[in-house]
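Enquirer: Give me a model of this one.
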Amino acid sequence: MLISSVGIAQSQLKVIDLGKTYEYQNQNLLPGLYHHVPADLVNHGNTSIRNEEAASLVWKGSPNSNGYGYFQRNRDMGQVFNVPEGTDIHLDALVLRSSKGENAIMTGALGAEMYLIFFEVITPNGQELRINENGTTKGDLATHGFDVQFNRCDDFIEGDQYQVIHLARGGLFPEVEPTTQPMYARPNRSHGEQEGHIRYFRFDLLGEAELKLEGGKRYAFMVGFVEPGKDRGIAWSITTEVHTKEKGEFVRDENGQIRWGIRREGDGTLPPTMIENAEPPADGRSRKQLIRESLFPKNHYKKLAPTSDGYPDVDTYRTMEFYLEVKE
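Expert: Model (predicted):
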């Protein structure tokens, strides 16, 4: 659930290309406020944010893929994190890293306006956070998401609510050479590293956008594109335990506090409509419904609630590579 309020703080954002190297060990970073992934472990996939126009939505129609018969939904991505107990922080910037995937940097991302929003994560009325396993256990196929290979792909978190505390927007994504192929580390593969692969980007909060967060509280950030466009997407570096966890257990940070990945997709419909068809319907009510569910509503970044529940799998066990820079 999204909890917003009138007069929420808003300010400007600047997105800066840091190149291939980020000296995170020299930054003022605190345990729990960053997740570093060694370059050789950066994922080769396309776990991405995207905001496509209706005309450029991708149809997932292969029975051999993670489900079929739906338009790929537009998506924002974010991460829950915990400020260490007894340590209030003055947040200055967020650093993220692109993946090794073919869609690490898509052409429509260049020059597109981005936003960065922060939430306080709330568990109201004495509720406890819990993992809903959708009735599947080890050895079962997932029944909730389009990815039916692993039982953990349908787990999601219940009891979480999100209070908007700050919205920064206006940052234009830098002019970086887009990626056109996946990056493979093995020497017998022809694809190699491109400029947009495993590259760092700083989301710099300008002036009054710098905000203070209280020690011992749980927060979350989320990034995305403000407006849709053709081929508008960025795949981020992540780690995930969705394919390896035997039990439905929370991922924990360096301080032993639980954290999870968040997202919002399309118009927020869960579960989204899927049809058993290798090709999208040519016209009619079904096509309109599929397209509507895949597109963001106007000003979606102010309206849609975050969730760990999504498609083709969920974000319950996913952690973005992130670095929250704080002022001394």
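Enquirer: rest of the way, CA atoms for contacts and neighbours
Expert: Fine.
Enquirer: Hmm, residue 69 is touching residue 286, no?
Expert: No: distance between residue 69 and residue 286: 11.3 Å, which falls outside the contact criterion (Cα atoms under 8 Å).
Enquirer: who's more crowded, those two?
Expert: residue 69 (21 against 15; other Cα atoms under 10 Å).
Enquirer: residues contacting that one?
Expert: Applying Cα atoms under 8 Å, 6 or more residues apart in numbering, one finds that residue 69 lies in contact with 59-62, 274-280.
Enquirer: again with residue 227
Expert: Contacts for residue 227 (Cα under 8 Å, 6+ apart) come out as 51, 112-113.
Enquirer: Work out for me the element it sits within.
Expert: Secondary structure from DSSP states H and E places residue 227 outside every helix and strand.
Enquirer: How about residue 80?
Expert: Using DSSP H and E, residue 80 sits within strand 75-82.
Enquirer: Same question for residue 84.
Expert: Using DSSP H and E, residue 84 maps to neither a helix nor a strand.
Enquirer: Same question for the one 10 residues further on.
Expert: Remark: residue 94 resides in strand 89-97, with elements defined by DSSP H and E.
Enquirer: Closest to the centroid, which residue in the chain?
Expert: The geometric centre of the chain, computed from its C-alpha atoms, lies nearest to residue 77 (Cα atoms, centre = their mean), at 1.9 Å.
Enquirer: Show the residue spans covered by the helices in the protein.
Expert: In the chain, helices defined by DSSP state H lie at 284-294, 300-303, listed in chain order.
Enquirer: rewinding a little: any idea how far residue 6 is from the residue nearest to the centre of the chain?
Expert: Distance of residue 77 to residue 6, given as Cα to Cα, to the nearest Å: 24 Å.
Enquirer: Narrow the contacts of residue 69 to just the buried residues.
Expert: Among the contacts of residue 69, the ones that count as buried by 16 or more other Cα atoms under 10 Å are 60-61, 280.
Enquirer: Nearest residue to residue 45 in space, please, no chain neighbours.
Expert: Distances taken as Cα to Cα, 6 or more residues apart in numbering put residue 101 closest to residue 45, at 4.7 Å, once the chain neighbours are dropped.
Enquirer: One more sequence to fold, the one below, so I can look at both together:
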Amino acid sequence: MKTDIPKIFALICCTMVAYGCSTSEGSFSVHNLGKNYRTNHEKLVPGMYHHIEKKDDVVGGNTSIRNVNAENLVWKGNPNENGYGYFQRNRDLGQVFTVGGTEDVILDALVLRTSRGNNAVMKGAIGAKMNIVFFEVKRSGKGLSINENGTTKGDSATHGFDHQFNRADDYIEGATYTFLHHSIGGSFPDIGTTSQFVYDNGKGEPFGEQEGHLIFFRCDFSERSEIVLKAGKTYAFLIGFTEAASSRGLALAISSEVHTKEKGDFLRDSSGNIRWGVRREGNGDNPPMMLGNSEPPENKKLKKALLGQSLFPKNHFKGLEPTSDGYPDVDTYRTLQFYLEVK
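Expert: Now for the predicted structure:
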């Protein structure tokens, strides 16, 4: 009897993808869906998407992924900011979610949306290759908790973009992230760059909207990336740029519940499951070393060390663990506008 080696190998590869073997790898393509995305509810499962109503478009949040090369990293040197004297760090962003319902699903695509910010689509994003990584998320023996970083209701945070709010420095503890699958490719389409913010004109309508603002884009996974996600289990995805270059950044539409002087509390999806945003920044050191200087240091060794903290290490897509804690911002109360479509 002749053994069909190719078929056996293919079956093994498919099984590895479905059950999260550490060698699991695939690809995806990115497509411009324009300003409107018609949600196909047959492809959406509770917990696997977060929709922002149209009336909230012009008041929604703005947070960015970026991968800028060492020669073009921005020096954070303004003493009026919360923490200064370091290079702005490269960043991947993503989302923790739980598969609702009672049936396992096969992942088909991820739909995201650009923001209303001036950095919604930067020049270096056009044509740039992207990466998406999935993790399985589990609770440690002590369970999940929110570390309020010593600042609670009514306090000012120790750091954070809106550090007048005590929640701005809160982060999740008690979660473990196990690598599941890595998808490579996905050149970002030419949807037009942005240079200004979209504002509310007072009538609940956008003012100053440019071509690249509030664009939906679909990351369509290849067959090898159509992984099986199990009902009731919690996962996370992270998206970012493959290679560093000048002005390589993309800001995504979000919802945020950080802007309150209330005690920290978990965000939950429509089924009551806890979810939170995740990120990876630079080499993972947190917080970064800060000199308190308005200009970068002239000392080459010191400058190299600072740059090393802000640049991604090699193969960081598999090796750098997600976290909700960053500097200056955290993602504990941030939810991407996302739609994980299933087959």
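Enquirer: quick one on the thing from earlier: tell me which of the helices of the first structure sits nearest to residue 175 of the first structure.
Expert: Closest approach to residue 175 of the first structure among the helices of the first structure is made by helix 300-303 (23.5 Å; Cα to Cα).
Enquirer: Going by distance to residue 73 of the first structure, which of the contacts of residue 227 of the first structure wins?
Expert: Sorting the contacts of residue 227 of the first structure by how near they are to residue 73 of the first structure, with Cα to Cα, puts residue 51 at the top with 8.4 Å.
Enquirer: aligned partner of that closest one in the second structure?
Expert: Under the alignment (TM-score structural alignment), residue 51 of the first structure pairs with residue 67 in the second structure.
Enquirer: In contact with that match: list those residues for me.
Expert: Under the criterion of Cα under 8 Å, 6+ apart, the contact list for residue 67 of the second structure reads 90-91, 240-245, 248-249, 311-312.
Enquirer: ok, now residue 29 of the first structure?
Expert: Neighbouring residues of residue 29 of the first structure by Cα under 8 Å, 6+ apart: 323-326.
Enquirer: now, which of these lie within strands?
Expert: Here DSSP state E is the test, and the contacts of residue 29 of the first structure give 323-326 as lying in strands.
Enquirer: I'd like to know which of these is nearest to residue 300 of the first structure.
Expert: residue 324 (24.3 Å).
Enquirer: Name the nearest residue to the closest one, ignoring sequence neighbours.
Expert: Taking Cα to Cα, 6+ apart as the measure, residue 324 of the first structure lies nearest to residue 94, with 4.7 Å between them; neighbours along the chain are not counted.
Enquirer: What residue in the second structure is paired with that neighbour?
Expert: Using TM-score structural alignment, residue 94 of the first structure lines up with residue 110 in the second structure.
Enquirer: One more: residue 199 of the first structure?
Expert: Pairing criterion TM-score structural alignment: the partner of residue 199 of the first structure within the second structure is identified as residue 215.
Enquirer: same deal with residue 319 of the first structure?
Expert: When the structures are aligned by TM-score structural alignment, the residue of the second structure matched to residue 319 of the first structure is residue 335.
Enquirer: so that match makes contact with residue 274?
Expert: No: with contact defined as Cα under 8 Å, residue 335 of the second structure does not count as touching residue 274 (11.4 Å).
Enquirer: Compare the two (neighbour count), which wins?
Expert: Neighbours of residue 335 of the second structure and residue 274, each counted by other Cα under 10 Å, are more numerous for residue 335; the result is 26 against 17.
Enquirer: so what's the more buried one up against?
Expert: The contact partners of residue 335 of the second structure, taken as Cα under 8 Å, 6+ apart, are 50, 95, 254-256, 276-277.
Enquirer: Among these, which one has the most neighbours?
Expert: Once you tally neighbours by other Cα under 10 Å, residue 277 ends up highest among the contacts of residue 335 of the second structure, having 28 neighbours.
Enquirer: where's that one relative to residue 50 of the second structure, distance?
Expert: Taking Cα to Cα as the measure, residue 277 of the second structure and residue 50 of the second structure are separated by 12 Å.
Enquirer: so what sits against both of the two?
Expert: With Cα under 8 Å, 6+ apart, residue 277 of the second structure and residue 50 have common neighbours 335-336.
Enquirer: can you pull out the strands in the stretch 51-200 of the first structure?
Expert: 59-60, 70-71, 75-82, 89-97, 113-122, 130-132, 156-158, 161-172, 200-205 (DSSP state E, counting those that start in this stretch).
Enquirer: is it true that residue 268 of the first structure touches residue 297?
Expert: No: between residue 268 of the first structure and residue 297 there is no contact, the gap being 9.0 Å when judged by Cα under 8 Å.
Enquirer: of the two, who's got more company?
Expert: Remark: of residue 268 of the first structure and residue 297, residue 268 carries more neighbours, 22 against 14, as counted by other Cα under 10 Å.
Enquirer: quick one: what's aligned to that one in the second structure?
Expert: Under the alignment (TM-score structural alignment), residue 268 of the first structure pairs with residue 284 of the second structure.
Enquirer: if you skip the residues just before and after it, what's nearest to that match?
Expert: Looking at residue 284 of the second structure with Cα to Cα, 6+ apart, the closest residue is residue 320, at 6.9 Å.
Enquirer: Please say which position in the first structure that neighbour maps to.
Expert: Using TM-score structural alignment to pair residues, one finds that residue 320 of the second structure aligns to residue 304 in the first structure.
Enquirer: hang on, its match packs against residue 262?
Expert: No: Residue 304 of the first structure is not in contact with residue 262 according to Cα under 8 Å; the separation is 11.9 Å.
Enquirer: And these two? Which one has more around it.
Expert: Counting neighbours by other Cα under 10 Å for residue 304 of the first structure and for residue 262 shows that residue 262 has the greater number, 27 against 19.
Enquirer: Tell me the spacing between the more buried one and residue 79 of the first structure.
Expert: For residue 262 of the first structure, the distance to residue 79 of the first structure under the criterion Cα to Cα works out to 6 Å.
Enquirer: Give the intersection of the neighbour lists for the two.
Expert: Counting by Cα under 8 Å, 6+ apart, the shared contacts of residue 262 of the first structure and residue 79 are residue 222.
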